[in-house]
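Engineer: Please find the sequence and the predicted model below.
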Amino acid sequence: MTFSFDSAAYGASAEALIGSADLCELGPGIQNRSATPALRALDDSLLFGGKSVSDRDMAASCISGLWLLHNFLDASHTISQDIHTTTGSYWHGIMHRREPDFSNAKYWFRRVGDHEIFPSLNAAAAEIARNSTTDDRSQFLTKQRAWDPFAFIDLCELATLGKTDETLPRSIAQLEWQMLFDFCYRQAIGAS
């Protein structure tokens, strides 16, 4: 099954915030200050459009992810560090990967373990890599049998240092954000 991301599936508030964001950065990026009022206004009621929230940690994870999407790393960090789940650790790890604090990102990904989105992410990343120009440093994406967040952190580090092209890792980081946000949103409202 191919993953398809439709920002309209997450309600008007999320759709507007997702639609106004650029492709995920590998580094800190420039904060999208025009999104600040909408991000500050987010709460469960606004984000989930009146749908009943059954998992508050997953709802908070969605909000953390939206702050991160708009390059507000500190705001995302403040939220994710208080989510004591594997998914909270995942958002926390992405934030540190983008700081960039690669060793700290690896610490948080060790806490993630084997996340539920990893199989789908691995398959989709391999497909993107097969349809992209890869070099020796990114070729592993086409061959790995399971998602390796540590190898991806290393690839992101190489890209931020200019040692490999950033196009492929940015595309995969975008896909990762979308898959993780989708997972969190569905879990927050108890949808499968």
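Structural biologist: Perfect, I can see it now.
Engineer: hey, let's count contacts and neighbours off CA atoms from now on
Structural biologist: Will do.
Engineer: Show me how far stretch 32-42 is from its chain's centre.
Structural biologist: Remark: stretch 32-42 is offset 18 Å from the chain centroid, using C-alpha atoms, centre = their mean, to the nearest Å.
Engineer: Now do the contacts for the nearest residue to Phe150 once chain neighbours are set aside.
Structural biologist: Take Phe150 and drop its neighbours on the chain: the residue closest to it by C-alpha to C-alpha, 6 or more residues apart in numbering is Lys106, 6.2 Å away. Lys106 makes contact with Gly93, Pro149, Phe150, Ile153 under the criterion C-alpha atoms under 8 Å, 6 or more residues apart in numbering.
Engineer: A further structure is provided below for comparison with the first:
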Amino acid sequence: MRSDYDEMGLGREAVLAHLEQGKPLNGLMTSPGATAALVVDSIAAVALDAHGGLGPTLIRHAPPRPKLLNALTAGSLAGLFPGASRRSLLALSAGLLQVHDFWEESHSAAQEADDLGEKHFSAYWHGIAHRREPDAGNASYWFRRVGRHAIFADLREEAVAIFKAAGDDRSGGRLMGGGGWDPYEMIKLCTSARPGTPVEALARRLQRAEMHLLLVANADALQGD
């Protein structure tokens, strides 16, 4: 990952304790070198580094840390990104809520952001939500709305390394045929992988990379909103 809580002088438990106690997100900005984007990255890392680095499961389940909910809302994120539009804050909230398994709240945030005209991230988070539901048809609809996303090039680059490490050329060929990234093949991979198999582990590593890249891009865009 680009950065983590340790780079800001905060350990995992310190970040979790701060958020679960209901303290404002901008309280994490007091750490040396902290920026709003780094704080977002650190919060995401708690979920993305879980399960031995595999990150969230492919299929939704109950949030492991329910006390984090209030810290991940658009209203809370406004303290990190003053002046940002509500639709942009909702899109970022949808991402953080999704990686921390607040599925319903993430879905609602993505839908509201889309209703308000957010064009860059909400549809992608909406697609991920339905992929994890799992509802392949609905996920495909939202990825058609996404089109060719800006993170696809970086995602393909990370995926090459993941496939190489796994020794799985067949799945890589389907996902990255033609030198691009195929989100519909990703839907097939994630919704068909059986729990506990090497294929599931591979798909989760890809999903982790995808979620991280999307959150980084989302937070960086908010800083210039």
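Structural biologist: Arrived safely, thanks for sending. This one's a predicted model, so the numbers in the text were calculated from it and none came from an experiment.
Engineer: what about Asn131 of the first structure, distance to Ile117 of the first structure?
Structural biologist: 21 Å (C-alpha to C-alpha, to the nearest Å).
Engineer: Tell me which of those two has more neighbours.
Structural biologist: Each of Asn131 of the first structure and Ile117 has its neighbours counted (other C-alpha atoms under 10 Å); Ile117 has more, 15 against 11.
Engineer: from what I can see the more buried one touches Leu180, true?
Structural biologist: Yes - counting by C-alpha atoms under 8 Å, Ile117 of the first structure touches Leu180, with 6.8 Å between them.
Engineer: report the longest helix in the second structure, please.
Structural biologist: helix 198-223 (DSSP state H).
Engineer: got the buried residues for it?
Structural biologist: Buried residues in helix 198-223 of the second structure, counted by 16 or more other C-alpha atoms under 10 Å: 199-219, 221-222.
Engineer: follow-up on the earlier one: quick one: what's aligned to the residue nearest to Phe150 of the first structure in the second structure?
Structural biologist: By TM-score structural alignment, Lys106 of the first structure lines up with Ser140 in the second structure.
Engineer: From Gly147 of the second structure, how far out is that match?
Structural biologist: Counting by C-alpha to C-alpha - Ser140 of the second structure and Gly147 of the second structure are separated by 11 Å.
Engineer: do Lys119 of the second structure as well
Structural biologist: Remark: distance between Lys119 of the second structure and Gly147 of the second structure (C-alpha to C-alpha) = 11 Å.
Engineer: quick one on the thing from earlier: check the contacts of Lys106 of the first structure and tell me the two furthest apart.
Structural biologist: Across those, no pair lies farther apart than Gly93 and Phe150, at 10.5 Å, counting by C-alpha to C-alpha.
Engineer: quick one, helices of the second structure?
Structural biologist: Taking DSSP H as the criterion, the second structure contains helices spanning 12-20, 36-48, 50-53, 74-77, 86-99, 103-115, 122-132, 136-146, 152-166, 169-175, 183-192, 198-223.
Engineer: Nearest to Asp4 of the second structure among the ones you listed would be which one?
Structural biologist: Nearest to Asp4 of the second structure, of the helices of the second structure and by C-alpha to C-alpha, is helix 36-48 at 4.9 Å.
Engineer: Could you list every helix and strand in contact with the closest one?
Structural biologist: With contacts taken as 3 or more C-alpha pairs under 8 Å, 6 or more residues apart in numbering; DSSP states H and E, helix 36-48 of the second structure sits against helix 12-20, helix 86-99, helix 198-223.
Engineer: I'd like these laid out as a markdown table, including distance to Ala159 of the second structure.
Structural biologist: As requested, those are exported to a markdown table (distance: least, C-alpha to C-alpha, whole Å):
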| stretch | distance to Ala159 of the second structure |
| --- | --- |
| helix 12-20 | 27 |
| helix 86-99 | 19 |
| helix 198-223 | 6 |
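Engineer: that older thread, mean shift between the longest helix of the second structure and the first structure?
Structural biologist: In the superposition against the first structure, helix 198-223 of the second structure averages 0.8 Å from its aligned positions (mean C-alpha distance after the TM-score superposition for the first structure).
Engineer: What residues does the most centrally placed residue in the first structure make contact with?
Structural biologist: Geometric centre of the first structure, nearest residue: Trp177, 2.6 Å, by C-alpha atoms, centre = their mean. For Trp177 of the first structure, the contacting residues are Cys24, Gly65, Leu69, by C-alpha under 8 Å, 6+ apart.
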